[in-house]
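only geometry, no sequence info:
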């Protein structure tokens, strides 16, 4: 059984989620036969860099696409039917060379690459090199690659992918067309998860999909992996609705309700109630560090809403109930209160991993925050 992010990896540009500007630029270049010899894709993990690199490799070598030049609308899309497309989809294309720079980072590997570049493609029009984690290359290896990028053969295309643009040598990046990949917003991830759920014939509450999307932190790959885990775990309940509570239990995710209830104790300045509540949720086996991160994120949301109440109109982030709750709670804090409380809990979050009693930093932060709120009033 194939994992979801591989099973549903986009096979055409129209299936790519987000990154609209990048897709438009690349498809225009393909249509106009103006593909560059080198690209640098950079941005957070799981945002589609390698997927788009493979799509580009597939499109430039697609025989079916080259035969459809009269159909302008389809001109850049790979046909997924010719031998070249099928071989790339199945991961056995000879002229698509994927290199993991994390384990092939030395100068010898880049010298071998330089020697191989000069050999014409075996079957395809272009020999495409996808170098993943390109920031892991040593300085010597990067300089060896630079020589190839300076004088590339006409049949070679290089696509460098990295999560750390700042570690790429400026001399290397300057010889590439650079594209910055952005994290996906929650609406885009939820829509993609709905499509996959329907294809897998499973019913997941929209609130549950929203929880997965938030946990993924803008990474579509992480979101699909989390959904995969949920579907596998609930496979015995085929046909039943997978609820938000089920997902929280399966993935060990801290729901907003838990955090929101804790914030209510801060609002009421209820020191005893807050500490008892923390003790209860920790005794249930909820990860302290995870709860602390969710709390910091929730307090940040309160601060953003305090500064800009229109934030809900810009992005689908919360359910209606969660939205109303946030609006109600933010009125109970001043902007300065929220900033100080966030700093206090962030400091506690950093201390948790080093503490022999992981709950202690969070308990002290709770006491300090309530004291500060009481003093300010």
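In hand now; what should we look at? Quick caveat, the model's predicted, so the values are computed rather than measured.

From here on, just use CA atoms for contacts and neighbour counts.
Will do.

ranges for the strands of the chain?
Secondary structure of the chain, counting by DSSP state E: strands at 38-42, 96-100, 127-132, 156-162, 177-180, 203-204, 241-242.

Put this next to the first one:
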């Protein structure tokens, strides 16, 4: 973090102004948050440097950190605004989306513009509501493609080293419970899709879901790692 902050104050041929956007700032380590405190003090702020911090867990941030920012709280957009956004993108991209699929997208998007846009990209070539619903259920998991990658590795009986590396990378940026619930949501979406075979996948899916469900609670990280190893061994056995 220190190197990133220092780079903001170095001259650049590209632009006089620089912006640092920190998404999900609550997930920064205590050390990283501490390193930001001094640059964010009023006397150290520069006119041509802007800090933007985004979070969905405002209460998880220490007061001394929050007090250094202007606070702008956003709320989901309504159905009309959601439809206007979708129609605007469709017009610019010359896309045709059935009304029923737009309605489904608005329902699944829950007023979150990012989810609407990523969902639109996933269903642009889709013709049936069922396939669109399956794709949007996956999309609704906070657009976590990396959790989907972990799910695919488990489903495809990948080596434990491959699964372990993917899980290790995920744990650097996400809470164990976020990963666990994400896997459960992807699994339930697959069960409800046309691509699910109850003959080939039924027992494994029930087993996988139950293991993940029962792995909640302290210590979250250890429980998640143990659960995924357990599932991986079962899938291969």
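Done, it's in. Since this is a predicted model, take the numbers as computed values, not measurements.

TM-score for the pair, please.
Overlay of the two chains. TM-score (TM-score structural alignment, normalised by the length of the second structure): 0.51; 143 aligned residues with a CA RMSD of 3.0 Å.

circling back: in a markdown table, list the strands of the first structure along with mean neighbour count and distance to residue 366 of the first structure.
Below are those laid out as a markdown table (neighbours: other CA atoms under 10 Å; distance: least, CA to CA, whole Å):
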| stretch | mean neighbour count | distance to residue 366 of the first structure |
| --- | --- | --- |
| strand 38-42 | 23 | 39 |
| strand 96-100 | 17 | 45 |
| strand 127-132 | 24 | 43 |
| strand 156-162 | 24 | 39 |
| strand 177-180 | 16 | 39 |
| strand 203-204 | 19 | 35 |
| strand 241-242 | 16 | 34 |
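
Where does the helix or strand hosting residue 154 of the second structure end up in the first structure?
Assigned by DSSP states H and E, residue 154 of the second structure belongs to helix 145-155. Counting by TM-score structural alignment, helix 145-155 of the second structure falls onto no part of the first structure.

Could you give me the buried positions within that helix?
147, 148, 150, 151, 153, 154, 155 (16 or more other CA atoms under 10 Å).

nearest spatial neighbour of residue 222 of the first structure, skipping sequence neighbours?
residue 216 (5.3 Å; CA to CA, 6 or more residues apart in numbering).

when you align them, which residue in the second structure goes with the one you found?
With TM-score structural alignment as the criterion, residue 216 of the first structure matches residue 109.

so how many other residues sit close to that match?
25 (other CA atoms under 10 Å).

State the distance from it to residue 19 of the second structure.
28 Å (CA to CA, to the nearest Å).

do the same with residue 121 of the second structure
Taken as CA to CA, the span from residue 121 of the second structure to residue 19 of the second structure is 28 Å.

Tell me which of the strands of the first structure approaches residue 353 of the first structure most closely.
Closest to residue 353 of the first structure of the strands of the first structure is strand 156-162 (CA to CA; 28.5 Å).

The closest one against the second structure, how far on average?
Superposing on the second structure and averaging over aligned pairs (mean CA distance after the TM-score superposition for the first structure), strand 156-162 of the first structure comes out at 1.3 Å.

Who are the packing partners of that strand?
When contacts are defined as 3 or more CA pairs under 8 Å, 6 or more residues apart in numbering; DSSP states H and E, strand 156-162 of the first structure sits against strand 38-42, helix 49-61, strand 127-132.

Could you list every helix and strand that the second one packs against?
Here helix 49-61 of the first structure touches helix 20-31, helix 83-89, strand 127-132, strand 156-162, going by 3+ CA pairs under 8 Å, 6+ apart.

Tell me which residues are up against the third one.
Outside of strand 127-132 of the first structure, the residues within contact range by CA atoms under 8 Å, 6 or more residues apart in numbering are 50, 53-54, 57, 95-102, 117, 120-121, 155-162.
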